[in-house]
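Colleague: all I have is the shape, not the residue letters:
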């Protein structure tokens, strides 16, 4: 049998068109994939470079956003590549959307921590090295990532605070400002000279060079207690000197009171004998 009678010219033409069409689709898909990868890589590098140059964008946040944009672009590229091969992308996008929704619901708590981590890194309510109080925990900030904040307490305990809890509560940053006010309450006996005691306090604290001269040391009588006259004292200092000044002042004022004959009252009982 003659082979030419088995394959007609129309069949050969149709097969040729299919081969050419398939080859064209493969070439276009490859071109889309290559160009898409190049664009995604260039955008990721650009975002990272912008994050490094910006003082308001943390490096961790820049890396997160650059990766997020990269994978978003690659997802669009893959959908375009599949479309070149005749794959129905509408149903694929719907399936991906449903899967994303299901994953989001399953990881609701984790995603809330992620969102809070982005907000913390972007707005910077605290930074590495700051002494803070967040979610009822106090300590120095050792690490901030997209999900948790790591604190080190004064006795060197490691505390991990979920960013969702940190961002959703009151944040007190003791290191945010360069200066802090130190408050004291010194008690003296009712029989002591108030003006003399206030001068002793002022002179004792004024001898500490770490205490700022402007504003000046403030002293005033704040209360008449059950057994004492209470004198409030306020001084300003650099934030890093707060606890050193506090501890030294408590010791130095006590010694100065003793040297000046000023007594610090303490709870005691006095027996009074009545003569009828």
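Modeller: Happy to help now that I have it. Quick caveat: nothing in here was measured; it's all calculated off a predicted structure. Residues are numbered from 1 along each chain as shown.

Colleague: from here on, just use CA atoms for contacts and neighbour counts.
Modeller: OK.

Colleague: just confirm residue 165 is within a helix.
Modeller: Yes: secondary structure of residue 165 (DSSP: H, G, I helix; E, B strand; the rest coil): part of a helix.

Colleague: OK, contacts around it?
Modeller: Residues near residue 165 by Cα atoms under 8 Å, 6 or more residues apart in numbering: 113, 135.

Colleague: hmm, 6 Å instead?
Modeller: residue 135 (Cα atoms under 6 Å, 6 or more residues apart in numbering).

Colleague: would you mind measuring from it to residue 136?
Modeller: Residue 165 is 10 Å from residue 136, where distance means Cα to Cα, to the nearest Å.

Colleague: center of the chain - which residue?
Modeller: residue 120 (4.1 Å; Cα atoms, centre = their mean).

Colleague: which elements pack onto whichever strand or helix holds that residue?
Modeller: Assigned by DSSP states H and E, residue 120 falls within helix 108-123. Judged by 3 or more Cα pairs under 6 Å, 6 or more residues apart in numbering; DSSP states H and E, the packing partners of helix 108-123 are helix 163-167.

Colleague: next one for the comparison:
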């Protein structure tokens, strides 16, 4: 029972002596644990950087190790303060269930992110199309995937919208689908040789796989030539514009006609 005659100063001194060293020790332990977590994380990050591991997996491993060290430090701090660990852990478990129910969407993104990271349906630098969007993969994290759109905008897709959907992965190169029409009286062998020469001279067209060039369709007014070379993802738009321009210019020099649609109109006299 507290003596009512004790002065406030004596009470403060008594509490400082009784709990001050514990609080100071807890602060020291917490600060040391944070430093150790950072130090271990840097060592693991340096070691993983020399391994053939995807960047998202590296970040995940480093964060998980740091989090484990911090949690162990917090347990030691709480124990040093004289707090019973068992009720504390039980309270954390109950709180965790409530937080999990409140953050179902976030947790589903995390689970989907882990699935993407470890199954690797696509990687950073590849061009993909899914959920009505397409672009080059710039970042994969636990919550979302960021795509760079051809118009230089960014598309951020929650990971839960990706897992289970149909995914079209173009990889690091794309195939152009060019079409050009020539007249029916054109020397096809010479014309196809000219197109192949244009593709060989282009700095955008990849040497492997070999470009596909041939007759794609017999149209009503022209023979449609299908030109399908492969280019890098970043060169898609520029290569398409350059090749079309070069084909038109070289056809004009070689006097290869690109016919326009025509219609024959017969006038029938009125009865």
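Modeller: On my side now, so go ahead. Every value quoted in this text rests on a predicted model; they were computed, and no experiment measured them.

Colleague: next, count neighbours for the nearest residue to the residue nearest to the centre of structure 1 once chain neighbours are set aside.
Modeller: In space, and not counting its chain neighbours, residue 120 of structure 1 is closest to residue 167: 7.0 Å by Cα to Cα, 6 or more residues apart in numbering. Residue neighbour count, defined by other Cα atoms under 10 Å, stands at 19 for residue 167 of structure 1.

Colleague: give the equivalent position in structure 2 for residue 154 of structure 1.
Modeller: Taking TM-score structural alignment, the alignment pairs residue 154 of structure 1 with residue 150 from structure 2.

Colleague: pretty sure that match sits in a strand.
Modeller: No: remark: residue 150 of structure 2 does not belong to a strand; assigned using three-state DSSP, it is coil.

Colleague: in a strand, residue 128 of structure 2, correct?
Modeller: Yes: the assignment for residue 128 of structure 2 is a strand, going by three-state DSSP.

Colleague: my read is that it contacts residue 166, right?
Modeller: No: using Cα atoms under 6 Å, residue 128 of structure 2 is not in contact with residue 166, being 10.6 Å away.

Colleague: need the three-state assignment for residue 226 of structure 2.
Modeller: Taking three-state DSSP, the label given to residue 226 of structure 2 is strand.

Colleague: that one matches what in structure 1?
Modeller: Superposed on structure 1 with TM-score structural alignment, residue 226 of structure 2 falls opposite residue 232.

Colleague: next, count neighbours for the nearest residue to that match once chain neighbours are set aside.
Modeller: Excluding the flanking residues, the one nearest residue 232 of structure 1 by Cα to Cα, 6+ apart is residue 185, at 4.5 Å. Residues near residue 185 of structure 1, counting by other Cα under 10 Å, number 16.

Colleague: can you find the partner of residue 185 of structure 1 in structure 2?
Modeller: Residue 185 of structure 1 maps onto residue 179 in structure 2, by TM-score structural alignment.

Colleague: other residues contacting stretch 69-77 of structure 2?
Modeller: Outside stretch 69-77 of structure 2, the residues that reach it (Cα under 6 Å, 6+ apart) are 26, 33, 37.

Colleague: next, the mean deviation of stretch 28-41 of structure 1 compared to structure 2.
Modeller: When structure 2 is superposed, stretch 28-41 of structure 1 averages 7.1 Å from its matched positions, counting by mean Cα distance after the TM-score superposition for structure 1.

Colleague: so how far is that stretch off the chain centroid?
Modeller: Relative to its parent chain, stretch 28-41 of structure 1 has a centroid offset of 37 Å by Cα atoms, centre = their mean, to the nearest Å.

Colleague: ditto for stretch 38-54 of structure 2
Modeller: The answer for stretch 38-54 of structure 2 is 21 Å, by Cα atoms, centre = their mean.

Colleague: report the buried residues of that stretch.
Modeller: Going by neighbour count (16 or more other Cα atoms under 10 Å), the buried part of stretch 38-54 of structure 2 is 38, 40, 41, 44, 45, 48, 54.

Colleague: helix or strand for the first one, which one?
Modeller: According to DSSP H and E, residue 38 of structure 2 maps onto helix 8-49.

Colleague: what about the helices in the stretch 101-250 of structure 1?
Modeller: Assigned helices in the stretch 101-250 of structure 1, in chain order: 108-123, 163-167, 194-206, 242-260 (criterion: DSSP state H, counting those that start in this stretch).
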